[in-house]
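Participant: sequence first, predicted model second:
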Amino acid sequence: MNHTIDESNDVLAALKNSSKGRLSYDRNWKEERRTQDIISEVKLKTSAITISPKVSTIASENTKPKSRAKYRVISSPTNEPTNGFNCNLNDDNINNKNEVFINKNSSNKLNESITELDLINYEKQRQELVSQELNKKINNLNTEFNKHKEEFDEELKLIRQKYTLDAIKRINSFADDYKALKDSISNKQMSFEGNSVTASSKLKEIESKQQMLIEEQLRKQTEVRRKQLAIIRSDMLSAITSVEQFCNNLNNVIKNDQYFHLPKQEFNSMNGLLQTIDKLMTKPVLSESDFENAQNLKSNVIRIQKKIVSDIEILKQNINQQKVNQVKPIAEVSAESVIKTNETSSESKTDTMSEFVDIKAFKHYLTLQKQFNDFETSFQTFTNDPRFKQKKNELTLFVKTTINTISCESVDHIRDKLNRLTILFNEKSVEYGGKQISCSQKDGSLNFCISLTTKMFISVSTKQKDISLTMAPIIVLLWSRFPIFGQIFLAHMQDRCPYLVPYYPKRDSAENETNYLIACGFTVAKDGIPESEETFINRMRSLVKLYSAVIQCNIQTNHPHDLKHAWIWVSRLLNLEPRPAITAAVLESFLSITAHKMYRFYGKQFIKLLNFIVSDYLKRIETISPKGTKRQSLVKLQMFCEEFMKKIRRNVNHKDLAPEGLIPDYFFQSTYSFSRGTSFSRQ
């Protein structure tokens, strides 16, 4: 028995010395809020304890109420000793020997055990006590703070009052010093003014005499410079007059298309330089720089004069040489210079003027261009005079706004645009921008408005697609009411598009590419690069459509440019040798607008004209067109002619032959009452 007890003690000592038995217990765990740390330490040390299934089962049974707790130590299956002690005992012996020992000590250990719920309650009580102590201390601190703040505010108030009193005392002392100083200065100033009156009057007298001398000297210099400017202007005017007379004397000699290559813009440039001299002479004071500018203007006029005279002399020599070399060919061709519309000529033509332009059309073109140049010169004073600057801007804005806003909204809309321009050309007041504006023949503003209107119609027609048929009624009615407007419009159109003459510019061997393209109607950018051929052809199409739209308008009486001009233009064009691309483009554009009216008035003759174009003229265009070039214009012309002839053979209605967007004939009836919103789409 004693031996068994000794063995049990040895086992318990061995277990105590093992890692599982080294759990420490801190009796002061309740102090200094160490509860959480102690629980964490216990959890950490007990996490490595392994309980056998049998012990787990016994532990679960001990949880039952009123059951007896039994604990049984299970030996390690590996039979490894713990801390060098051999625990090789069978299970029954260990259970029997230790059961009594565990039961004796279980009651003592239960008394010392503390549950987790007790710990949580204890912590809550501690937190409440600490919170109460903390709130008490905060209240004490707030009380102390408020007390010290009141003391500080009181002291600050006293300090401010002290400094305010000191500042008032200093200001009062400064005011006394300022008053004394002011009195002293006033006394000295009174004595000084008495002495300076005489000196000031003498100084003013000297300054006035000096100013009079300067003005007199400046006036004499201005008179001398004005006389010099008058001499310069006289020389410039003589140069311009001599050039004009020289050209007029050669009108009967110059019957070649080279006249078109003379830069008529240079005549306008000379007149513009002369206007600049006139503007300088109106200045009240002329400086040395003004005189130098006048000298430069004179030099430019002399240079332009020499260039024009030189060009005309070269032209005369070329004409005389052509007369010598081409007397016989001209005599042979003169009898057959015009091709009939129903015949073709297989004979090659000589290099004569009739190959490039009709003689009669050429003379009419020269007359229109001279009239156009004179008209442009007539309002240069109005344009350049600064006194008319505001009026010019108002008229410019009115004309541009009126024409830019033309649209196919209704006949009432078009009638309103026509009436506003008519009122302006009648020199009556028209409302615009909340004020009344008008133009006058006396100051040149009327001619300025007419010229600007023609340019705006042409400009808008090249920028807005399919606007020609909408603008044409306004143009033709303005033409019938103001013939000068129509002449300037036609001259400007032919200047922009020589194919409306019709005329094909001829290129000289000595002429550069850019000048030739300008003569053909190309526009050149500021950097000297001409526009593309596609852009050029599209712009020519737009101008031809605008011209043909004016012709086909059904004005009741006194059409200023009626349908006979359509037949004349087509006949003159077909009498000339075609050119690649441009001939087909302008012919198709013209017929697409006027074909329905030409068929209505000329009937079978117009059908013969179309047959000639399809059977002969298209082949000639195709022959001269280089390989690899675009032939859209040629194909488009052929398709239009064939489609139009098919419609004629089917006896379609005349309205179906008209182009889309055509203004109805009742628009031109003077008795028609236009109601607002009346549409002018094809009926």
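Facilitator: Great, that's in hand.
Participant: can we go C-alpha only for contacts and neighbour counts from here?
Facilitator: OK.
Participant: who are the packing partners of the helix or strand hosting Arg233?
Facilitator: If you go by DSSP states H and E, Arg233 is part of helix 116-249. Applying 3 or more CA pairs under 8 Å, 6 or more residues apart in numbering; DSSP states H and E, one finds that helix 116-249 makes contact with helix 265-281, helix 288-325.
Participant: then this one, side by side with the first:
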Amino acid sequence: MRSLVRNLQDEVAQAAERKKKEQEEEEEKKKRHEELKAQQEEQKKNAARSAKEKAKKEGLQTGADESTLKWYNMLQDQASQCAQAFDELSKAKDTQTKKLKMELQKAATTPVSQIANISGAPLREAFEKIDKLLSNHPVTSAGKTVSTSHHPQGLEFVSYKLAEKFVKQGEEEVASNHSAAFPIAAVASGIWELHPKIGELILAHLHKKCPYAVPHYPPMESGTILGYRVEDSKVEGQDSFLKRMSGMIRLYAAIIQMRWPYTGKQGPHPHGLNHGWRWLAQILNMEPLADITATILFDFLETSLRTKQIPAPKSELGSAFFRS
């Protein structure tokens, strides 16, 4: 009996020791996170102070101008409002609604993920699926028919997820396969023309993930520092960061110059050449950031000059730059 009691006492003591060790490890992890955050804040303050002093001497801006900042904030507000509008669908608990949510998300994102290496009829098919989905028409996805009309918040949900997916394709697909920027941009531009809200959401997602596309250098926010990913108190490596920014800037440059080639519409581009000139002028007037500014300028200009991979008019932006 005494032996049993001693064993129980030993187990209790060991459990207490384990719990104490776990608490100490958690406190240490929290301390490291706070130290990293404080270090990042201090580095950011020093960098901002240095940039501001240098800018005074050289006449360069250290942030976005007032009109650009107002535009940036407006787009972020619109994206937040859209996300709130499908809150009920997003947090659905019942099986049927959760299933519908997954089907709607697949119907929105699958055609976009298939765009990278296609042209001609398959590209038109992907475009038409997206257009039908946004027009409340039924579409077939993964063997199932689904429509945004199946839920009162379906259209808001699909619009948000679709825009998010376009930007993610820039972040991932275009980052690894530069030529993919053109067919993705052509579809994005065409959908933007028919459904303007999608364009605004694309810009909002793009600006949040890649503030250099504004261009704007916002203060540190939860999870990101000027576009850097922060996970488990570790900041993303520079190579990975530059690759992602490169992909998104290339997609943005392609969107500015691309038109959907299979339409008879001759209206103005939904986000055309004037935005390219605005971005270029502002990025050149802002204090350059080491590695980043040179990289995104190269990506933007090279994309503007490359020959397109789908049948469409020649690069308006690229030719305009070099006629000047």
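Facilitator: Everything's here; your move. Model, not experiment: these values are computed from the prediction.
Participant: report the TM-score for the pair.
Facilitator: The TM-score (TM-score structural alignment, normalised by the length of structure 2) is 0.71; 252 aligned residues with a CA RMSD of 2.7 Å.
Participant: re earlier: out of the helices and strands packed on helix 116-249 of structure 1, flag the one nearest Glu427 of structure 1.
Facilitator: Between Glu427 of structure 1 and these, the shortest gap by CA to CA is with helix 265-281, which sits at 25.3 Å.
Participant: what range in structure 2 matches that closest one?
Facilitator: Counting by TM-score structural alignment, helix 265-281 of structure 1 pairs with no residue of structure 2.
Participant: for stretch 620-635 of structure 1, same thing?
Facilitator: Under TM-score structural alignment, stretch 620-635 of structure 1 corresponds to no residues of structure 2.
Participant: how long is that stretch end to end?
Facilitator: Distance between the two ends of stretch 620-635 of structure 1: 13 Å, counting by CA to CA, to the nearest Å.
Participant: again, but for stretch 274-294 of structure 2
Facilitator: 22 Å.
Participant: how close does Phe127 of structure 2 sit to Leu194 of structure 2?
Facilitator: Phe127 of structure 2 sits 11 Å away from Leu194 of structure 2, going by CA to CA.
Participant: which of those two has more neighbours?
Facilitator: Phe127 (22 against 14; other CA atoms under 10 Å).
Participant: measure the residue positioned nearest the centre of structure 1 to Leu500 of structure 1 for me?
Facilitator: Centroid-nearest residue in structure 1: Lys463, 16.8 Å away (criterion: CA atoms, centre = their mean). Distance of Lys463 of structure 1 to Leu500 of structure 1, computed by CA to CA: 19 Å.
Participant: so which residues of the stretch 351-500 of structure 1 form strands?
Facilitator: With DSSP state E, counting those that start in this stretch, the ranges of strands along the stretch 351-500 of structure 1 come out as 430-432, 435-437.
Participant: between those strands, which one is closest to Met471 of structure 1.
Facilitator: Per CA to CA, nearest to Met471 of structure 1 of those: strand 430-432, 20.6 Å.
Participant: tell me roughly how far that closest one lies from structure 2 on average.
Facilitator: Mean deviation of strand 430-432 of structure 1 relative to structure 2 after superposition (mean CA distance after the TM-score superposition for structure 1): 1.8 Å.
Participant: so where is the helix holding Arg233 of structure 1 in structure 2?
Facilitator: No residues of structure 2 are matched to helix 116-249 of structure 1 when aligned by TM-score structural alignment.
Participant: go on, stretch 484-498 of structure 1?
Facilitator: Counting by TM-score structural alignment, stretch 484-498 of structure 1 corresponds to 197-211 in structure 2.
Participant: and the matching stretch, how far out from the chain's middle?
Facilitator: Stretch 197-211 of structure 2 sits 6 Å away from the centroid of its parent chain (CA atoms, centre = their mean, to the nearest Å).
Participant: also stretch 579-594 of structure 1?
Facilitator: Using CA atoms, centre = their mean, the offset of stretch 579-594 of structure 1 from its chain centre is 34 Å.
Participant: tell me how many other residues crowd the aligned residue in structure 1 for Leu134 of structure 2.
Facilitator: Aligned by TM-score structural alignment, Leu134 of structure 2 pairs with Phe425 of structure 1. Each residue near Phe425 of structure 1 was counted by other CA under 10 Å, and the total is 23.
Participant: likewise for Thr462 of structure 1?
Facilitator: Neighbour tally, Thr462 of structure 1, other CA under 10 Å: 20.
Participant: swap in the one 3 residues further on?
Facilitator: A count of neighbours around Lys465 of structure 1, defined by other CA under 10 Å, yields 9.
Participant: any idea which helix is longest in structure 2?
Facilitator: helix 2-58 (DSSP state H).
Participant: distance from the chain centre to that helix, please.
Facilitator: Distance of helix 2-58 of structure 2 from its chain centroid, counting by CA atoms, centre = their mean, is 30 Å.
Participant: also stretch 63-73 of structure 2?
Facilitator: Using CA atoms, centre = their mean, the offset of stretch 63-73 of structure 2 from its chain centre is 18 Å.
Participant: in that stretch, what's buried?
Facilitator: Across stretch 63-73 of structure 2, burial judged by 16 or more other CA atoms under 10 Å covers Gly63, Ala64, Thr68, Leu69, Tyr72.
Participant: from the residues you listed, pick the one nearest Pro288 of structure 2.
Facilitator: Nearest member of those to Pro288 of structure 2, counting by CA to CA, is Gly63, at 10.7 Å.
Participant: residues contacting the aligned residue in structure 1 for that closest one?
Facilitator: Per TM-score structural alignment, the equivalent position to Gly63 of structure 2 in structure 1 is Phe356. Phe356 of structure 1 makes contact with Asp257, Tyr503, Tyr504, Pro505, Lys506, Leu576, Glu577, according to CA atoms under 8 Å, 6 or more residues apart in numbering.
Participant: separation between Phe356 of structure 1 and Thr462 of structure 1?
Facilitator: As judged by CA to CA, Phe356 of structure 1 and Thr462 of structure 1 stand 25 Å apart.
Participant: now Leu274 of structure 1
Facilitator: Distance from Leu274 of structure 1 to Thr462 of structure 1, by CA to CA: 33 Å.
Participant: show me what the residue nearest to the centre of structure 1 aligns to in structure 2.
Facilitator: So Lys463 of structure 1 corresponds to Glu172, using TM-score structural alignment.
Participant: how much space separates the equivalent of Ala290 of structure 2 over in structure 1 from Gly661 of structure 1?
Facilitator: Matched to structure 1 by TM-score structural alignment, Ala290 of structure 2 sits across from Pro580. Noted for Pro580 of structure 1: a distance of 30 Å to Gly661 of structure 1, by CA to CA.
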